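**Q** Output the structure for:
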Amino acid sequence: MADLPITETHHDCGCGGRAAEEPELDATRIPHEIRHAAILGALRGIGAGGSMVLVAPHDPLPLLAQIDDSWPGVFVREYVQAGPDAWRIRFTRRA
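**A** So this is what the prediction gives:
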């Protein structure tokens, strides 16, 4: 996977929307076929020092390995909830 570009921490795409303080991505609502790609795309959008919470239907160990392989040392992760119905993981991009 290509290097993760450094992005700013503010929302400036020109759409007029405002960035959430800490967005939450509910992967349980994303079709399985595109789930990893959607999550990786969301992580690309996090600016230095920013974070997001991923909600997954299971402990996403293969995804976590994929993130570590693609962008070693870029994200710090913290389990906010570890089952049994959902796993919530906070990803924070190092500054």
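
**Q** going forward, measure contacts and count neighbours with C-alpha atoms only.
**A** Fine.

**Q** where do the helices sit along this protein?
**A** Taking DSSP state H as the criterion, the chain carries its helices at 35-44, 61-70.

**Q** Rebuild those as TSV, extending it with distance to S51 and mean neighbour count.
**A** Shown next, in TSV, are these (distance: least, C-alpha to C-alpha, whole Å; neighbours: other C-alpha atoms under 10 Å):
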stretch	distance to S51	mean neighbour count
helix 35-44	9	15
helix 61-70	15	13
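
**Q** Which residue is the nearest non-sequential neighbour of I67?
**A** Among residues not flanking I67 along the chain, L40 sits closest, at 7.6 Å (C-alpha to C-alpha, 6 or more residues apart in numbering).

**Q** for comparison, sequence B:
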Amino acid sequence: MTYTDYNERVIQVAEIEPRLRHGIIEELFRHLSPGHGLQIVVDHDPRRLRFLLDVSFGSQCDWTYLEQGPDLWRIRLRYTAAVTRSGFDLGVG
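**A** Okay, here's the model as predicted:
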């Protein structure tokens, strides 16, 4: 089964030094264009990362579980632009 699309970058979280993981993922997400995303692959449910992204990006970060353990979690993070009533993109980045 294929989980990626052409607008996603797959991040193997285990390859990132633990103390840098959340900051790197947040910065990668911050620089996405609307409609693009990241897919993170990790060995646990990254609830703290989800809280961090909710605080930083709110509804602009669409979080979708593609796999939920017990040994592997795969999450799709998609940047959805916040659009005002006037139709302008208030996107991050």
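
**Q** aligned partner of the residue nearest to I67 of the first structure in the second structure?
**A** Residue pairing (TM-score structural alignment): L40 of the first structure is matched to E26 of the second structure.

**Q** That match and P18 of the second structure, how far apart?
**A** Relative to P18 of the second structure, E26 of the second structure is positioned 14 Å away (C-alpha to C-alpha, to the nearest Å).

**Q** show me what contacts the alignment partner in the second structure of P23 of the first structure?
**A** By TM-score structural alignment, P23 of the first structure lines up with R9 in the second structure. R9 of the second structure makes contact with G37, L38, Q39, according to C-alpha atoms under 8 Å, 6 or more residues apart in numbering.

**Q** Specify which member of the residues you listed is nearest to R74 of the second structure.
**A** Nearest to R74 of the second structure among those, counting by C-alpha to C-alpha, is Q39 at 6.8 Å.

**Q** mind listing what the corresponding residue of the first structure for that closest one touches?
**A** Matched to the first structure by TM-score structural alignment, Q39 of the second structure sits across from V53. Residues in contact with V53 of the first structure (C-alpha under 8 Å, 6+ apart) are E22, P23, E24, L25, R88, I89, R90, F91.
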